[in-house]
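Trainee: Model the following, please.
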Amino acid sequence: MDFKKFLPWIILAIIIIGGYSWVKGINNTAVTLGQDVEQSWGDVQTSYQRRNDLIGNLVNTVKGAADFEKSTLTAVIEARAKATQTTIDPTNITPEQLAAFNSAQSGLSSSLSRLLITVEKYPDLKANQNFLKLQDELASTENQILTARTRFNEAVKPYNTHIKTFPNTLFAGIFGFKEKAYFNAVEGADKPVEVKF
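Mentor: You can find the predicted model right below:
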């Protein structure tokens, strides 16, 4: 049998199989890293959901103080509603979507801070065990949110690196992989906080 006659076909088959395996590896790695990003985003949403649930309980506890400022409670309730309406598709996280989400969550954090500061005027409420427990859980949840956001950014980095490096970048567009956005600080977070007594 004359192998020289089949040698070009064997080489061509090896090149096709090798090329297919290489492109498949690029795609499958991007899919795996993309799933890690989506899981991390789910963890972020879970942390924010926990905070929203706690805020609902906190507001109900504060409502028990009959003379408590209604405008402060209304601001928290409205900010909570706005924050829960802002949703993001984890398969296509854009900087604009993340900025809108960040802005809504920042508004909620701000109104919640005003609520907690206002509570200082109400000794009965400050001594309420339910309120104190909710306040502790809220502080713990804020730490969970920070951790979830950090882990999300840690999951985004390898994904973005994978799809932006050459030659992967050539195939990323063909397979529909797009760069994902990172969580950044809320605008103005770099400025020192002004404290007034």
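
Trainee: going forward, measure contacts between C-alpha atoms and count neighbours the same way
Mentor: Fine.

Trainee: could you point out the longest helix in the chain?
Mentor: In the chain, taking DSSP state H as the definition, the longest helix is helix 3-63.

Trainee: helices or strands next to it in the packing?
Mentor: Using 3 or more CA pairs under 8 Å, 6 or more residues apart in numbering; DSSP states H and E as the contact criterion, the elements in contact with helix 3-63 are helix 70-85, helix 129-164, helix 168-175.

Trainee: Please repeat the previous calculation with a cut-off of 10 Å.
Mentor: Helix 3-63 is packed against helix 70-85, helix 95-119, helix 123-127, helix 129-164, helix 168-175, with contacts defined by 3 or more CA pairs under 10 Å, 6 or more residues apart in numbering; DSSP states H and E.

Trainee: Can you check which of these gets nearest to Y48?
Mentor: helix 129-164 (6.6 Å; CA to CA).

Trainee: in the closest one, what counts as buried?
Mentor: 131, 134-135, 138, 141-142, 144-145, 148-153, 155-160, 162-164 (16 or more other CA atoms under 10 Å).

Trainee: Around S47, count how many other residues there are.
Mentor: If you count neighbours by other CA atoms under 10 Å, S47 ends up with 21.

Trainee: check contacts around it.
Mentor: Listed by CA atoms under 10 Å, 6 or more residues apart in numbering, the contact set of S47 reads W41, D53, T141, E142, N143, Q144, I145, L146, T147, A148, R149.

Trainee: For the comparison step, fold the sequence that follows:
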Amino acid sequence: MVVWIVIAVIVVLLILWAVSTYNGLVKLRNLVQEAWRQIDVELKRRHDLIPNLVETVKGYAAHERGTLEDVMKARSAAMAGGQGPAAAAQSENVLTQALGRLIAVAEAYPDLKANQNFLSLQQELSSTEDRIAAGRRYYNANVRELNTKVETVPSNIFASMFHITREEYFEAEEAARTAPSVSFPGTDGTTPAPSTPQD
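Mentor: Got it, this is the predicted structure:
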């Protein structure tokens, strides 16, 4: 009788452990999916800001056509559907580099740098970049934890049984890891100084 009780207790403990392991994997998978959705929202916000930024620059620097077109092409590629996190990261890296060139163009136009619409868009883009970076860290931390569970014994047995697989990281390349950082006159709340013509 005692033997049967011991066996029953062991079986119950194994079942509880199996349920706990499975639930843990599902929870991690859901956290990864939720974190990706948060990044996706910020990426869409970034994409929505870009046409207005390009139009504002075009008003002052219409002859910078190649740079403007590069930004819009990179935006279209980044907005393409069906991309996984790794492919999306590559597209966003290209877009970040194109935006960096666009912001660099603005440096040559004092009137553009002082334009309130441009300043507002640039500040909103910068805060969006910050939120993307924070979201990326949170997403990658959850992916790392899930992937560790999927690859290690004994949780990998349950992951395989229930088709819970590794997830891709969302990583920026080193060259695009930081958003373009440009200091504009008037961003500290002061009135921008008028530009003086150069000889």
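
Trainee: Quick check: TM-score for this pair?
Mentor: Once superposed, the chains reach a TM-score of 0.78 (TM-score structural alignment, normalised by the length of structure 1), with 177 aligned residues with a CA RMSD of 2.3 Å.

Trainee: So which bit of structure 1 is stretch 42-56 of structure 2 matched to?
Mentor: Using TM-score structural alignment, the residues of structure 1 aligned to stretch 42-56 of structure 2 are 47-61.

Trainee: That stretch against structure 2, how far on average?
Mentor: After superposition onto structure 2, stretch 47-61 of structure 1 sits on average 1.5 Å from its aligned residues (mean CA distance after the TM-score superposition for structure 1).

Trainee: so how far is that stretch off the chain centroid?
Mentor: With CA atoms, centre = their mean, to the nearest Å as the basis, stretch 47-61 of structure 1 stands 18 Å off its chain's centre.

Trainee: Show me which residues of that stretch are buried.
Mentor: S47, Y48, Q49, R50, R51, N52, L54, I55, L58, V59.

Trainee: Over to stretch 121-131 of structure 1?
Mentor: Quick answer for stretch 121-131 of structure 1 (16+ other CA under 10 Å): L125, K126, F131.

Trainee: which bit of structure 2 covers it?
Mentor: Aligned by TM-score structural alignment, stretch 121-131 of structure 1 corresponds to residues 108-118 of structure 2.

Trainee: So T87 of structure 1, which state does it fall into?
Mentor: Using DSSP: H, G, I helix; E, B strand; the rest coil, the structure places T87 of structure 1 in coil.

Trainee: so how far is S113 of structure 1 from the nearest residue to it once chain neighbours are set aside?
Mentor: Nearest non-adjacent residue to T87 of structure 1, counting by CA to CA, 6 or more residues apart in numbering: F101, 7.1 Å away. Using CA to CA, to the nearest Å, one obtains 18 Å as the distance from F101 of structure 1 to S113 of structure 1.

Trainee: in the superposed pair, what's the mean gap between stretch 135-149 of structure 2 and structure 1?
Mentor: Once the two models are superposed, stretch 135-149 of structure 2 sits on average 1.6 Å from its counterpart in structure 1 (mean CA distance after the TM-score superposition for structure 1).

Trainee: what range in structure 1 does that stretch sit on?
Mentor: Mapped onto structure 1 using TM-score structural alignment, stretch 135-149 of structure 2 covers residues 148-162.

Trainee: Give me the contact list for that stretch.
Mentor: By CA under 10 Å, 6+ apart, stretch 148-162 of structure 1 touches 26-27, 29-48, 142-146, 164, 168-169, 172, 177-184.
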